[in-house]
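**Q** fold the following for me, if possible:
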Amino acid sequence: MPSLKGSIVLVTGANGGIGTEFVHDALARGASKVYATARTPRTWEDERIVPLTLDVTDPDSIQAAVEAAGDVTVLINNAGASVASSGILTHTIEEIRTNVETNFLGPLFLTRAFAPILSAREESVIINIHSALSWYAVAGIYSATKAALWSATNSLRLELAPAGVHVVGVHVGYVDTAMAAHTSEPKTDPADLVRTVLDAVEAGEYEVLADDTSLQLKAGLSAPIEAVYPQLTAKNA
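**A** Below you'll find the predicted structure:
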C-alpha cells in the first residue's frame, strides 16, 4: 500500500486552505519533504517545507519545477480556478480560458512532466482534486473542466499503473475555503477533507467520495437525464 512515510510531496496551490492542510498532514504522516508551490510562494516555518514558484498554466514554470523537484514521489494536483456565474454561455472568454488552463490543462501537463520521475520510483502517487460538480453540470465551465480532469485521471490511472504509479481521484462538494465563501451551503472542513484523502491513499484506494454530495451524485450517474436535472422536466411540462 502507498505510504506517506519518507515520501517527498509536491502540492500545487499550497497557499490555499486545502493546499495548506495537505502540506501539514503529509508532514504529520512522515513525509520527509514537501514542495509547497504557488504562483507567489509564502514563507513556511518548517525546514522540511520548500517553497517553490509554480504557475501550472505556464509550460516554462512547469519545466522549472520538474528541474527543481526531481525527487518527488507524491504529486498533488490541488490548484484550481472557479467562476462567479453558473451559466457557461455567460462566462467571459477569459474566465473560460482560465478555468480550462488551470483546472484541466495545468494538472494534465504537470502530470505529464512529472510522469517519468514518478514512474522511476518504486512507490509513487498522484492525487487529483476533482469536484462533485464534475458529475453535475450546474457550474458552467468549472463543471466542464472538472469533468474533463476526472476523465483524464481515469486515463492516467490506466497508463501509469504498469509503472507502479497509484493515481487517486478526489470528489467533494463545497469546502470551507475562500473559493466557497459565496455560499451558505454545508461545507467540508479542509482538514477533514485532507485526512479523508490521505487515509484513502494509504489504504490503496483509487477514488475518494469525500462527502454525501459526491456519494449521491456518483450513485445518480446511471439515472435518466431528467432525474439528474429535473429542471428539464419542469421546462417541458
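**Q** all contacts plus neighbour counts: C-alpha atoms, from now on.
**A** OK.
**Q** distance of the residue nearest the centre of the chain from residue 122?
**A** Nearest residue to the geometric centre of the chain (Cα atoms, centre = their mean): residue 129, 2.0 Å. The span separating residue 129 from residue 122 equals 23 Å under the rule Cα to Cα, to the nearest Å.
**Q** what do you get for residue 235?
**A** Distance from residue 235 to residue 122, by Cα to Cα: 54 Å.
**Q** just want to know which of the two has more residues nearby.
**A** Neighbours were counted for residue 235 and for residue 122 using other Cα atoms under 10 Å; residue 122 has more, 10 against 7.
**Q** let's see this one next, to set against the first:
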Amino acid sequence: MDLADSTVLVTGANRGFGRALAAELLGRGATVYAGARDPGRVDLPGATPIPLDITDPASIAAAVKATGDVTVLINNAGSPPGAELLTGDVDAIRHEMDTHFFGTLSVVRGFAPQIAANGGGAILNVLSGLSWVSFPEAGAYCAAKSAEWSLTNALRLQLAGQGIRVAGLHVGYMDTDMVRTVTDAKSDPADIARIAVDGIAAGAYEILADNASRQAQAALAGGVAALYPQLP
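**A** Model (predicted):
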C-alpha cells in the first residue's frame, strides 16, 4: 500500500518506538495522528497529537470521534515487563493483560469500522519475540504478548473480508526507556520503525525485525526442548 496516501494513528507515540514509527511515517508522506495519554508530550513536528489511553473505553471512543479518516492503525502503546506469575502482584499482572491484550483489542474494535468505511487499510500490532518464548521474571508480559499474538491471528481472519490487513511485528530489545536497565544488545528504534513500515507497505502479515525474533519463531518448531533447553 502507498503510505503517502494513508492516515495513520500510532498509539503511544510520544516517546520511544512509537515516536520513531510516527517519524518514519511522516518521512514517507503519511498523515499521522500521535496518540498519547498526555498529548502535550508529543513533540514531533507534523504529527497531530490526540489524547488516547488504550485502557480507557471513553478515551478510545473520543479518539474515534475526533478522527474519521484513519486508514492505518498501529497498536504500539504498552507497558514494560514488571511482574512474574507465581509471586507477582495480581493487579500488576492484570494491568499487563489489560494493556497489551484488552487495550489492543479495544482500540481495534473502535477503529476497525472507521478503517473499513474509508475503503480498508491496515492494522499493525507491535508484538515481541516474547510472544513465542517466556521468561519467568517477565511472565505476565510474556503471557500478555502471547495473548496479543493470538488476538492478531484471529482479527487477521475476521477483518480480511473488510479490506483490512492485520500484521504483527515481532522484535527483541530496542534502545528505549522501557528497557533502559537491560544490558543485552538492543536495536535502534529508527531501524525497526523502517522495517515495520516497509512491512506494512509490502502487505506482510508477520514482520520479524531482528535475529532474536527470528530465533524465537524458529524454536517453536522444536517444541519445549528447543524453547527451554534448561529443563531436565
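**Q** please state their TM-score.
**A** Scored against TM-score structural alignment, normalised by the length of the second structure, the superposed chains reach a TM-score of 0.95; 229 aligned residues with a Cα RMSD of 1.3 Å.
**Q** mind listing the strands for the second structure?
**A** Assigned by DSSP state E, the second structure shows strands spanning 7-10, 31-36, 48-51, 72-75, 121-126, 164-170, 206-208.
**Q** dump those into a markdown table; add distance to residue 157 of the second structure as well.
**A** Output for these, formatted as a markdown table (distance: least, Cα to Cα, whole Å):
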| stretch | distance to residue 157 of the second structure |
| --- | --- |
| strand 7-10 | 21 |
| strand 31-36 | 26 |
| strand 48-51 | 29 |
| strand 72-75 | 17 |
| strand 121-126 | 12 |
| strand 164-170 | 8 |
| strand 206-208 | 13 |
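**Q** residue 62 of the second structure matches what in the first structure?
**A** Mapped onto the first structure by TM-score structural alignment, residue 62 of the second structure lines up with residue 64.
**Q** just give me the neighbour total for that match.
**A** 13.
**Q** ok, residue 21 of the first structure to residue 73 of the first structure distance?
**A** Taken as Cα to Cα, the span from residue 21 of the first structure to residue 73 of the first structure is 18 Å.
**Q** tell me how many other residues surround residue 94 of the first structure.
**A** So residue 94 of the first structure, with other Cα under 10 Å, has 9 neighbours.
**Q** residue in the second structure matching it?
**A** In the second structure, residue 94 of the first structure lands on residue 91 (TM-score structural alignment).
**Q** residue in the second structure matching the residue nearest to the centre of the first structure?
**A** Counting by TM-score structural alignment, residue 129 of the first structure corresponds to residue 126 in the second structure.
**Q** one more: residue 37 of the first structure?
**A** For residue 37 of the first structure, the residue aligned by TM-score structural alignment is residue 35.
**Q** who's in contact with that match?
**A** 9, 10, 11, 12, 13, 14, 49, 50, 51, 52 (Cα atoms under 8 Å, 6 or more residues apart in numbering).
**Q** show me the residues around the residue lying closest to the second one once chain neighbours are set aside that make contact.
**A** The reference is to residue 10 of the second structure. In this structure, residue 10 of the second structure finds its nearest non-sequential neighbour in residue 74, 4.8 Å apart by Cα to Cα, 6 or more residues apart in numbering. Contacts for residue 74 of the second structure (Cα under 8 Å, 6+ apart) come out as 8, 9, 10, 11, 123, 124, 125, 126.
**Q** repeat for residue 167 of the second structure
**A** 122, 123, 124, 125, 152, 156, 200, 204, 205, 206, 207.
**Q** looking at those residues, which is nearest residue 26 of the second structure?
**A** residue 200 (14.3 Å; Cα to Cα).
**Q** what's around the closest one, how many residues?
**A** 27.
**Q** now the aligned residue in the first structure for it: how far from residue 224 of the first structure?
**A** The alignment partner of residue 200 of the second structure in the first structure, by TM-score structural alignment, is residue 201. Distance, residue 201 of the first structure to residue 224 of the first structure, by Cα to Cα: 32 Å.
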